[in-house]
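**Student:** from the sequence below, what's the structure:
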Amino acid sequence: MDFALKEDDGFTYIDEGQGPTLLLLHGLMGALSNWEKVIEEFSPNYRVIIPILPIYDLPLLTTGVRSLSKYVHKFIKHKKLSNVIMLGNSLGGHVGLIYVLAHPGYVKALVLTGSSGLYENAFGGSFPRRESYDFVKEKVEYTFYDPATATKELVDDVFATINDRAKVIRILAMAKSAIRHNMKDELRKITMPVSLIWGRNDKITPPEVAVEFKELMPNSELHWIDKCGHAPMMEQPEEFNKYLKQFLDKLEK
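**Tutor:** Purely as a prediction, here's the structure:
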């Protein structure tokens, strides 16, 4: 990925293109590269911004989804952003949901893909054994419909992360925070346009999660991507971008 990382007042982020703002929020084990095809597709007509969420940098006692939402608000205010279209994958979607409930005036619309917030089956129900590379590989492959999407580089990154004790403690704390923070009773308050773009073969936030999100949010639409797991923008980027473009085009009418 050839996009430049910017650093400014303690924030690290990608900021590409000009136009309406797309703010992308990555997941718990996600990297900025997860959004590479979205940046390539939309930066000619949109300003695509991806902040690195401080998952590993928060004090342990405040490591949780609410703290990440507060961080996003500080970032949005620092960058003087408004009318943001927010996209979130996995934990990033959960952070986006908390954010739009707290600060609806800053966000025009929301896109969720494989979002937590209702139910998630992290790592297939068990946390990877740190010493076992094969076990980690198997769990990363579980994220996708096609195991080949779990490249060696991706597995190596996850393996290195979970063998860092300070990081793994925060990953566990963040995952527990996400599970505890069930949003079922709050979602009806989200009345802005919401697009749900979901892998039909997602085993971490399975299809019934997407259906429940659709039922609970009054102004939402749901699109399925076949042969696709938990990260559609990585595994089926052309399909993902097609549905995202349809949604963005509708917002501009």
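**Student:** for the rest of this, base every contact and every neighbour count on C-alpha atoms.
**Tutor:** Noted.
**Student:** which stretches of this structure form helices?
**Tutor:** Along the chain, counting by DSSP state H, helices occupy 36-42, 65-78, 91-102, 133-141, 152-162, 165-180, 207-216, 232-235, 237-252.
**Student:** quick check: A109 vs A150, distance?
**Tutor:** Counting by CA to CA, to the nearest Å, the gap from A109 to A150 is 30 Å.
**Student:** who has more neighbours out of those two?
**Tutor:** Shown here are A109 and A150; by other CA atoms under 10 Å, A109 has more neighbours (23 against 20).
**Student:** list the contacts for N89?
**Tutor:** 25-27, 112-115, 231 (CA atoms under 8 Å, 6 or more residues apart in numbering).
**Student:** among the residues you listed, which ones are in strands?
**Tutor:** Among the contacts of N89, the ones falling in strands (DSSP state E) are 25, 112-113.
**Student:** for the residue most central in space within the chain, which non-adjacent residue is closest in space?
**Tutor:** Centroid-nearest residue in the chain, with CA atoms, centre = their mean: N89, separated by 2.2 Å. Leaving aside its chain neighbours, N89 sits nearest to T113 (4.9 Å; criterion: CA to CA, 6 or more residues apart in numbering).
**Student:** sorry, back to before: which one (most neighbours) among the ones in strands among the contacts of N89?
**Tutor:** Highest neighbour count within the ones in strands among the contacts of N89, by other CA under 10 Å: L25, with 28 neighbours.
**Student:** so how far is P218 from that residue?
**Tutor:** For L25, the distance to P218 equals 23 Å [CA to CA].
**Student:** structure for this one too, so we can compare:
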Amino acid sequence: MEYEIKQHDKFRYIEEGEGQTLVLLHGLFGALSNFGPLVDFFKNHMKVVVPMLPLLEMDILNTSVSGLAKYVNKFIDARGYKDVHLLGNSLGGHVGLVYLLRNEPQLVKTVILTGSSGLFENGMGDSYPKRGDREYIRKKTEYTFYDPAMATDELVDEVFEITNNRLKVIKIIALAKSAIRNNLGEELNRISIPVLLIWGKNDNVTPPFVAEEFKKLLPNSELHFIDHCGHAPMMEVPEEFNKILLNFLQRQGAIATKVS
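**Tutor:** Below is the predicted model:
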């Protein structure tokens, strides 16, 4: 996926297409490439926006789920987006939920969560991050997917580079601890807008019972499981993911119903 990265004040992002706004929030080791097939499809029907979340660039005091939620709030405000459909994967879903709960914005019409943290998540292991051991990083990256072949050399290299930087490791640990502390179980019933949950049946990081708990706690939610799929359905099974999302957005009036 080759898209222009735009700059507005301190914010870097991509923005493609026209219509209601679909904002995509990536996870801890996420990147633009995670959303490639999603952007390619939905840019023809909506305005698709991917902010570059400063996961490892913020000062250590603000390196938290709440700090990232504040960043998202400032970004959406600076860009003047309305009719927002907020989609988050993994930590990105958690950040999106905190943004909603802390700001109570009237701008967001729906939320889409896939493999979201916020209730429970398995970490990468007690010894993680383990610096200098590329094979260890490969195995932990493979753990994210149902099909280990999804952990390409390029993806493993990206994670390996991050985990070999001491300051970045400190910030990864800070974010992981913040996610664990920031459990949203007692607050989710305040979110009354429509929520779509798309979950891999073989998700090792946020297992299926997590999706079922989100479904129980979010009063206006629907849950779709995808078989033979891990923690990042939009990467691993993009066609099925896009089909479920399209149907949901059509029913919410975000996209013309004639789209197929």
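**Student:** I'd like the TM-score for the two structures, please.
**Tutor:** Overlay of the two chains. TM-score (TM-score structural alignment, normalised by the length of structure 1): 0.98; 253 aligned residues with a CA RMSD of 1.0 Å.
**Student:** which among the helices of structure 1 is found nearest to T12 of structure 1?
**Tutor:** With CA to CA, the closest approach to T12 of structure 1 among the helices of structure 1 belongs to helix 65-78: 9.7 Å.
**Student:** now for that closest one, which elements pack on it?
**Tutor:** Judged by 3 or more CA pairs under 8 Å, 6 or more residues apart in numbering; DSSP states H and E, the packing partners of helix 65-78 of structure 1 are helix 91-102, helix 165-180.
**Student:** how about those, which one is nearest M192 of structure 1?
**Tutor:** helix 91-102 (9.0 Å).
**Student:** report the buried residues of that closest one.
**Tutor:** For helix 91-102 of structure 1, the neighbour count (16 or more other CA atoms under 10 Å) marks 91-100 as buried.
**Student:** for that helix, name the packing helices and strands.
**Tutor:** strand 21-25, helix 65-78, strand 84-89, strand 107-113.
**Student:** now it against helix 65-78, angle please.
**Tutor:** Put simply, helix 91-102 of structure 1 runs at 70 degrees to helix 65-78, going by axes from the mean of the first three to the mean of the last three CA atoms, to 10 degrees.
**Student:** how close does the nearest residue to P51 of structure 1 once chain neighbours are set aside get to L53 of structure 1?
**Tutor:** Distance criterion CA to CA, 6+ apart; nearest residue to P51 of structure 1, sequence neighbours excluded, is Y13 at 4.1 Å. Between Y13 of structure 1 and L53 of structure 1 the distance is 9 Å, computed by CA to CA.
**Student:** cool, and D226 of structure 1?
**Tutor:** D226 of structure 1 sits 29 Å away from L53 of structure 1, going by CA to CA.
**Student:** higher neighbour count, those two?
**Tutor:** Neighbour count, other CA under 10 Å: between D226 of structure 1 and L53, L53 has more, with 22 against 15.
**Student:** burial count for the residue lying closest to that one once chain neighbours are set aside?
**Tutor:** Closest residue to L53 of structure 1 apart from its sequence neighbours, by CA to CA, 6+ apart: L68 at 6.8 Å. Look at L68 of structure 1: counted by other CA under 10 Å, it has 24 neighbours.
**Student:** I'd say L68 of structure 1 and P54 touch.
**Tutor:** Yes. L68 of structure 1 lies in contact with P54 (CA atoms under 8 Å); the separation is 7.3 Å.
**Student:** circling back: need the contact list for the residue nearest to L53 of structure 1.
**Tutor:** Contacts of L68 of structure 1 by CA under 8 Å, 6+ apart are 53-55, 95.
**Student:** pull out the buried positions in stretch 51-68 of structure 1.
**Tutor:** By 16+ other CA under 10 Å, the buried positions in stretch 51-68 of structure 1 come out as 51-53, 55-56, 63-68.
**Student:** closest to N201 of structure 1 out of those?
**Tutor:** Proximity of the buried residues of stretch 51-68 of structure 1 to N201 of structure 1 (CA to CA) peaks at V65, which lies at 25.4 Å.
**Student:** residues contacting the residue nearest to I190 of structure 1 when sequence neighbours are not counted?
**Tutor:** In space, and not counting its chain neighbours, I190 of structure 1 is closest to M217: 6.1 Å by CA to CA, 6+ apart. M217 of structure 1 makes contacts with 187-191, 194, as judged by CA under 8 Å, 6+ apart.
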